[in-house]
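**Student:** predicted structure and sequence below. I'll ask about it afterward.
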Amino acid sequence: MDKNSNAYTFIFAIIMVIVVAVTLSFTATTLSPLQKENVRKEKMQNILATIGIQTSRENAEELFNKHITQQLSLNHKGEDKTEVNAFEVDLAKELSKPVEEQTFPLYIANYEGSEYFIAPLRGSGLWDAIWGYIALKDDANTVKGVVYDHKGETAGLGAEITTDWFQQRFVDEKIFNDKGELVGVNVVKGYSGGSDKDDNKVDSISGATITSDGVSEMIENRLKNYLPFFKKRQEIKVVTR
């Protein structure tokens, strides 16, 4: 066949497309188990990070199994749905269901002699989903630590929710106000409360008001679903605002 003909060019292009497609498909299929395993271990790292355990991916599972003493799958009444694996619950899918049908994962950790409650979070930022984990101390009120992530927030603005300096602001904040109402931790523009850890507020990210509001709403909206469990477990007086 004449290599300068249109037919040759057309056939060659088809063959190259097929070869590239097969190669990409094979690569994706081959790497898929490794990618899933990396995601699984990264999730363990994030959960552990909320209680102050920083670990490599290689050690994540060992430390997770050591310090996470319970994995609960709660219903809207605070009861454990033992048939559901908490670690495999997909919050993105759960949020599309009525509250009465949702599952609320909760991890109970023991670290350095203290007990912590770790809840996954998911909400909306400026451009797309934001998510993370929040750990509460054994009073089910004081924040031990948080981890946030996002899908498409603006670099240097909303994407700053992933930074240590922002996440550190939440440490020792309270999620209940002085009336026993669950209000979460409000990310407030121009906040001037300094180091006050009892006012349920932290300073927002400059120029990222919508993402900051999304963090506030995410914390309150997700944690209110754990009120039935905390009321039973902690014997604390709480009410829904």
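**Tutor:** Looks like it came in fine.
**Student:** CA only for contacts and neighbour counts going forward, please
**Tutor:** Noted.
**Student:** tell me which strands and helices the host helix or strand of residue 12 is in contact with?
**Tutor:** According to DSSP states H and E, residue 12 maps onto helix 6-49. Counting by 3 or more C-alpha pairs under 8 Å, 6 or more residues apart in numbering; DSSP states H and E, the packing neighbours recorded for helix 6-49 are helix 57-67, strand 129-136, strand 143-150.
**Student:** quick one, the last one and helix 6-49 angle?
**Tutor:** Pointing back at strand 143-150 there. Going by axes from the mean of the first three to the mean of the last three C-alpha atoms, to 10 degrees, strand 143-150 is angled at 170 degrees with respect to helix 6-49.
**Student:** list the helices and strands the helix or strand that strand 143-150 is followed by packs on?
**Tutor:** Toward the C-terminal end, the helix or strand that comes next after strand 143-150 (DSSP H and E) is helix 164-167. Contacts defined by 3+ C-alpha pairs under 8 Å, 6+ apart place helix 164-167 against strand 143-150.
**Student:** so what angle separates the directions of the strand it packs on and strand 129-136?
**Tutor:** Interaxial angle, strand 143-150 versus strand 129-136 (the same axes, to 10 degrees): 170 degrees.
**Student:** how much distance is there from strand 143-150 to the middle of the chain?
**Tutor:** Per C-alpha atoms, centre = their mean, to the nearest Å, the displacement of strand 143-150 from the mean C-alpha position of its chain is 7 Å.
**Student:** structure two is appended below for comparative analysis:
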Amino acid sequence: MNRNSNAFTFLFAIIMVLIVGAALSFASMSLKPLQVQNTIEKEMMSILGSVGVESTRDNAEGNFYEYITNRIVLNHQGEVVEERDGKIDADDKNEPFNVDVKKEFRDRQMTNEKKHYPLYVANIDGEKVVVIPMVGKGLWGPVWGYVALKSDYNTIYGATFNHQSETPGLGAEITEPFFTNEFAGKTIYDEQGKLVSIEVQKGGASPDAPHAVDAITGGTITSKGVQEMLERTFSVYDKYFEKNRTQTSQEI
């Protein structure tokens, strides 16, 4: 074939596209298990962070299986529909850990009745702690996090938050300990047993306020996004919390 012809040029381009495409496809397939594992470890670190267990990529999996004793999925009525313990199967569609709460939150066509609500049960120094994931909207994009409650299903044990694109030094500060540490010890029910959630209060909340924390200075919209996320998520888990709080009080 004449190497100076258009036919040769097109043939050469097609062959190169096929070779490069095959190489990229092979690389993507080869790296996928590592990408999945990295995602799993990152989520494990966030869950563990909400119960005060600091982890790295090296020990996140070991710590997770040591402290997280049970993984549950609830329906919108607060009823348990799936339950797992032991090692996570990344290919198990019913595995609570595999529920993509961010994807379900973005899907405006998915009704609450069809959504899945994961919950993690942890054992921290002999105390039962439950961890719930949540997702909401900040100023520039999604915000999300994990909030852990003590065995009374009322008192916050700890919290971790993250974001996609909030402003550095402002809304992005929701990830910092000075903000997340405020949540420990706060309660989400009032004295009458009514769910009141947590107010992220602009202008400063009193340290003694049982249901409020300080908002991020200059990050009003992000702070309100966190507050809305807390209120909406707690309201979904309210029936499950109430049932278990009643059982706990009866046992006492």
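**Tutor:** Yes, it's here. These figures come from a predicted structure and were not determined experimentally.
**Student:** still on that earlier bit, quick one, which of the helices and strands packed on helix 6-49 of structure 1 is nearest to residue 221 of structure 1?
**Tutor:** With respect to residue 221 of structure 1, and counting by C-alpha to C-alpha, the nearest of the helices and strands packed on helix 6-49 of structure 1 is strand 129-136 at 12.3 Å.
**Student:** and the longest strand belonging to structure 1, which stretch of structure 2?
**Tutor:** Determined from DSSP state E, the single longest strand within structure 1 is strand 114-124. Matched against structure 2 by TM-score structural alignment, strand 114-124 of structure 1 falls on residues 127-137.
**Student:** what about the matching stretch, how far off from structure 1?
**Tutor:** Mean deviation of stretch 127-137 of structure 2 relative to structure 1 after superposition (mean C-alpha distance after the TM-score superposition for structure 1): 0.5 Å.
**Student:** what does that stretch rub up against?
**Tutor:** Identification of contacts with stretch 127-137 of structure 2 by C-alpha atoms under 8 Å, 6 or more residues apart in numbering yields 47, 50-51, 101-102, 105, 118-123, 142-151, 153, 157, 222, 225-226, 228-230, 233.
**Student:** buried among these? Make that a PyMOL selection.
**Tutor:** The buried residues among these can be selected in PyMOL (16 or more other C-alpha atoms under 10 Å) with this line:
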select buried, resi 47+50+51+101+105+118+119+120+121+122+142+143+144+145+146+147+148+149+150+151+153+157+222+225+226+228+229+230+233
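**Student:** tell me how far stretch 208-223 of structure 2 is from the chain's mean position?
**Tutor:** Centre-to-centre, stretch 208-223 of structure 2 and its host chain are 20 Å apart (C-alpha atoms, centre = their mean).
**Student:** the residue nearest the centre of structure 1 - nearest residue in space that isn't next to it in sequence?
**Tutor:** Centrality entry for structure 1: nearest residue to the mean C-alpha point is residue 132, 2.0 Å, by C-alpha atoms, centre = their mean. Residue nearest to residue 132 of structure 1 in three dimensions, not counting chain neighbours: residue 148, with 4.2 Å by C-alpha to C-alpha, 6 or more residues apart in numbering.
**Student:** isn't that neighbour right next to residue 131, touching?
**Tutor:** Yes: using C-alpha atoms under 8 Å, residue 148 of structure 1 is in contact with residue 131, at 5.7 Å.
**Student:** related to what we said a few turns ago, the helix holding residue 12 of structure 1 vs helix 57-67, what angle?
**Tutor:** Put simply, helix 6-49 of structure 1 runs at 40 degrees to helix 57-67, going by the same axes, to 10 degrees.
**Student:** returning to that earlier point: how about the match of strand 114-124 of structure 1: buried residues?
**Tutor:** Within stretch 127-137 of structure 2, the residues that qualify as buried are 128, 129, 130, 131, 132, 133, 134, 135, 136, 137, counting by 16+ other C-alpha under 10 Å.
**Student:** of those residues, closest to residue 243 of structure 2?
**Tutor:** residue 130 (14.0 Å).
**Student:** if we can go back for a sec, for the residue nearest to the centre of structure 1, give me its contacts.
**Tutor:** If a contact means C-alpha under 8 Å, 6+ apart, then residue 132 of structure 1 has 46, 120, 121, 122, 146, 147, 148, 149 as its contacts.
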